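In: sequence and predicted structure are below.
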Amino acid sequence: MPPRPGCDPSPPAAGPPGPAREPAAPAIPRHRFAPPSDPAALGRAWCEHLAPIFQVRLDGAPPRTPPVAMTTYHLGEIIVGEVASPAQRLERSTRMIARQGLDHVLVSFHESGGSRVDTGRRRVAVEGRQGVVLDLSQPVVIDADPGSAATLLIPRRLVSDEVGLVETLHGQVFAYDADPAKQLLHAYLRGLLACGPRLEPHHLPGVSHAASKLCGACFPADAGARAPVDGATHVAIRRFIQSELTSLTLGTEAITQRFGLSRATLYRLFEEEGGVINYIRDRRLMLAMRLLTEAGGARRRVAQVAYAAGFADEKTFSRAFKRRFGLLPREARADTPPRPPGPEKASVLMGWIRSLAA
């Protein structure tokens, strides 16, 4: 068939090739462990990659080739990840906790391999197809076998109202295939990892909200810990304490008067933390630690931080801080380099974690 008038049947001449287009960056921040070109450096690179969360010591010969992998997604107010790791010892010491100022919860679903977890209060074994909850404001030592896991890092404030006593969950082991709610949380986490590259920023508030609600379904507060007040009152007490941390009048009397409780009842509610006064002091110390380690913390005097966290004087504050974290407040300031020096200050992962308001 002859060509129609005005149509050129020949293909257009090929012009010089243009510059290759870079693939579009994902809408959601993604961070991957990048193995070094030198296999002998793999172990050190892996330890540095995990340094924002754990001090790492590799057991046996350092890994020389993958499988060693970690991919994480920053989903607004939560961070999700999947990891394939070698045999290793992971530790969060009181000194590390003080220097970082993190107040988050880590839920890890072991999909293969196992570990031994020592929180100081409990020693537990975690097997494949089991999970463990870690309160990152408390010390822990983990001896882990080679294996893989899916993880959820979430600020305490997103889950404390849902699960009640977050502190008592530290080191709790669960079999997620045996519990429908925990199985659902694992499936949700796996779905987030699969959909991470395709999520959009407007999805993230709902994603974070759903994660906190699922945590509440998985780890409801122990009914015995709540008695004899109902769950709503129990949550309200904890909210009241958090909102009044800077007040010098916050104490047993203020709480019992506001909520109409006896001192004995109030103590039972916080028995796991050594009583309500001990709980208040710990929350104040965590607030002070965040003030010292956040950006601009170096410009605050120790006395200013003490008063801002609800302590009556600098001496009492410094003594309590040293007992809790093993170092003085001035040693935990944002301008004080960590000892031993590490890469966490410039770490992408640490920047993400700090962006999750605790």
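Out: Arrived safely.

In: all contacts plus neighbour counts: C-alpha atoms, from now on.
Out: Will do.

In: the strands in the protein, which residues?
Out: For the chain, the strands defined by DSSP state E cover 30-32, 55-58, 69-75, 78-85, 88-92, 104-112, 115-118, 123-126, 131-135, 140-144, 147-155, 172-174.

In: so which of these comes closest to Arg339?
Out: Between Arg339 and the strands of the chain, the shortest gap by C-alpha to C-alpha is with strand 55-58, which sits at 11.5 Å.

In: show residues contacting the closest one.
Out: 43, 47, 50, 86-92 (C-alpha atoms under 8 Å, 6 or more residues apart in numbering).

In: and with 6 Å instead?
Out: Outside strand 55-58, the residues that touch it by C-alpha atoms under 6 Å, 6 or more residues apart in numbering are 47, 88-91.

In: for those, which one is nearest Ser243?
Out: Using C-alpha to C-alpha, these come closest to Ser243 at Glu91, 31.3 Å.

In: re the thing from before, how about the strands of the chain in a markdown table, adding mean neighbour count and distance to Ala332?
Out: What follows is those, written out as a markdown table (neighbours: other C-alpha atoms under 10 Å; distance: least, C-alpha to C-alpha, whole Å):
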| stretch | mean neighbour count | distance to Ala332 |
| --- | --- | --- |
| strand 30-32 | 17 | 28 |
| strand 55-58 | 18 | 17 |
| strand 69-75 | 20 | 26 |
| strand 78-85 | 21 | 25 |
| strand 88-92 | 20 | 15 |
| strand 104-112 | 22 | 18 |
| strand 115-118 | 20 | 25 |
| strand 123-126 | 17 | 29 |
| strand 131-135 | 23 | 20 |
| strand 140-144 | 20 | 20 |
| strand 147-155 | 22 | 21 |
| strand 172-174 | 20 | 29 |
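
In: got another one to weigh against that:
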Amino acid sequence: MTTADIEHQILLSSGLDRTANFEHWRNGVASLFEATPANGDLDGFSADLASYNLGHFLIGASSATAQNFNRSPELVAATGVDHLLIQLYVKGECAYDADGGIGKGVAGDIVCFDLSRPMRSRTTDMDIISLILPRAMIRLMPRTIDDLHGARLDGATPLGVLLGEHMHSMAKVAPRLAGPDGSLAAEVASVLVSSALSAAIAAENGTLMDSNLQAIQVFIERNLTNPALSTDMILRQFAMSRSVVYRLFEPIGGIANYIRERRLLLAKLKLASVGTGRGSVARLAYATGFPSEDAFSRAFQQYYGIRPSEAIRNAESGIQLKRRMEFAEENWMQPWLDKLRATA
């Protein structure tokens, strides 16, 4: 396979004036962040980027001058994706606020951001390698994954060195990864990321999941929008007894509650995608696997404390932002994020 066989985007600052370089860069990362130069103007600005879409994951290497990055609640609603962004700082450092979690990463460190949540950061001049994986590929308990937003892995630890070197290698061979190779690379990356980040936040709390529970949770994630998804469907799929499945899910609130919670989180991500006209609540209910609008509305209000119709209206600014993003010819990132899928 060659680079020509793999969807990719290359941005080179050479040959571009600073304004053009910044506009290409800003539009390219618009689905991840609103980017602004740290000093407030384009004096000395430069940014280079090589990014690859491997279908199961995205990986890119970039080099840029100091900037501010902001992922606002409106941008989260507009993009509507449920992926993790893992960034290795090869050079430079960042100070960040991950939805209230304050942290700092220095050269060699690996920082994780949950793209379903707001964040902001300020960086120095930097060289970074970025990896984006669907949440369903992370082999950790869901509540542990929720704690990954803003998690920092010390680059000097053994797992930090291992994951950092692997990200270097993946970025290097990305132009030749396609088909089965890309799928295998995604599986390896998910294992390393899961192990390394669990060590970074709470290794002593048993964050690695039972293999049966992991398999069922992956199956649930891939069938959330299927109204037929149920305990009985899972029993048939995995040839397990009801008591075994109930015992597996008991520590995390039970299987029915788990499915409902994952569907409600998906609904929150899709608020900006259903429009604000008549029938928007029903469209959101059926798009997230609920059997009826009434069942969805009751569950949504109980979980979030707000009616779904109200939440949809509040997402209007995100809808407007998404429309503007769709008109930006150089926003190639959004289609990549929308189509990103977990390995089979």
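Out: Yep, it's here. In this text, all values refer to a predicted model and were calculated from it rather than measured experimentally.

In: nearest spatial neighbour of the residue positioned nearest the centre of the second structure, skipping sequence neighbours?
Out: By C-alpha atoms, centre = their mean, the second structure has its centre lying nearest to His83, at 1.6 Å. Nearest non-adjacent residue to His83 of the second structure, counting by C-alpha to C-alpha, 6 or more residues apart in numbering: Pro134, 4.2 Å away.

In: for that neighbour, what is the corresponding residue in the first structure?
Out: Matched by TM-score structural alignment, Pro134 of the second structure corresponds to Pro155 in the first structure.

In: any idea how many residues pack against Gly296 of the first structure?
Out: Per other C-alpha atoms under 10 Å, the neighbour tally for Gly296 of the first structure reads 12.

In: equivalent analysis for Asp232 of the second structure, please.
Out: By other C-alpha under 10 Å, neighbour count at Asp232 of the second structure equals 12.

In: pull out the buried positions in the helix or strand harbouring it.
Out: Assigned by DSSP states H and E, Asp232 of the second structure belongs to helix 231-238. Neighbour counts over helix 231-238 of the second structure (16 or more other C-alpha atoms under 10 Å) mark Ile234 as buried.

In: tell me what it is packed against?
Out: With contacts defined as 3 or more C-alpha pairs under 6 Å, 6 or more residues apart in numbering; DSSP states H and E, helix 231-238 of the second structure has no helix or strand neighbours.

In: now do that helix: distance to the chain's middle.
Out: 28 Å (C-alpha atoms, centre = their mean, to the nearest Å).

In: for stretch 332-342 of the second structure, same thing?
Out: With C-alpha atoms, centre = their mean, you get 10 Å for stretch 332-342 of the second structure.

In: isn't Val80 of the first structure up against Leu152?
Out: Yes: in terms of C-alpha atoms under 6 Å, Val80 of the first structure counts as a neighbour of Leu152; the distance is 4.7 Å.

In: tell me the residue in the first structure aligned with Gly101 of the second structure.
Out: Match for Gly101 of the second structure (TM-score structural alignment): Arg122.

In: not counting its neighbours along the chain, what's nearest its match?
Out: Nearest residue to Arg122 of the first structure in three dimensions, chain neighbours excluded: Gly171, at 7.1 Å (C-alpha to C-alpha, 6+ apart).

In: could you find the counterpart of the one you found in the second structure?
Out: With TM-score structural alignment as the criterion, Gly171 of the first structure matches Gly150.

In: who's in contact with that match?
Out: Neighbour list for Gly150 of the second structure: 98, 112-113 [criterion: C-alpha under 6 Å, 6+ apart].

In: likewise Arg156 of the first structure?
Out: 104-105, 358 are the contacts of Arg156 of the first structure under C-alpha under 6 Å, 6+ apart.

In: corresponding residue for the residue nearest to the centre of the second structure in the first structure?
Out: Counting by TM-score structural alignment, the partner of His83 of the second structure is His104.

In: any idea how far Ala34 of the first structure is from its match?
Out: Distance, His104 of the first structure to Ala34 of the first structure, by C-alpha to C-alpha, to the nearest Å: 25 Å.

In: for Val56 of the first structure, same thing?
Out: For Val56 of the first structure, the distance to Ala34 of the first structure - C-alpha to C-alpha - is 17 Å.

In: what's the answer for Leu204 of the first structure, then?
Out: Leu204 of the first structure is 26 Å from Ala34 of the first structure, by C-alpha to C-alpha.

In: who's more crowded, the two?
Out: Leu204 (17 against 14).

In: that one contacts Gly76, correct?
Out: Yes: with contact defined as C-alpha under 6 Å, Leu204 of the first structure counts as touching Gly76 (5.4 Å).

In: if we can go back for a sec, which two of the contacts of strand 55-58 of the first structure have the greatest separation?
Out: Cys47 and Glu91, at 11.5 Å, using C-alpha to C-alpha across the contacts of strand 55-58 of the first structure.

In: hmm, back to that, ok, the contacts of Arg156 of the first structure vs Pro66 of the first structure, which is closest?
Out: Nearest member of the contacts of Arg156 of the first structure to Pro66 of the first structure, counting by C-alpha to C-alpha, is Val105, at 28.1 Å.

In: list the contacts for that closest one?
Out: Val105 of the first structure neighbours (C-alpha under 6 Å, 6+ apart): 134-136, 153-154, 156.

In: distance of the nearest residue to it once chain neighbours are set aside from Ala223 of the first structure?
Out: Nearest non-adjacent residue to Val105 of the first structure, counting by C-alpha to C-alpha, 6+ apart: Asp135, 4.7 Å away. Separation of Asp135 of the first structure from Ala223 of the first structure (C-alpha to C-alpha) stands at 21 Å.
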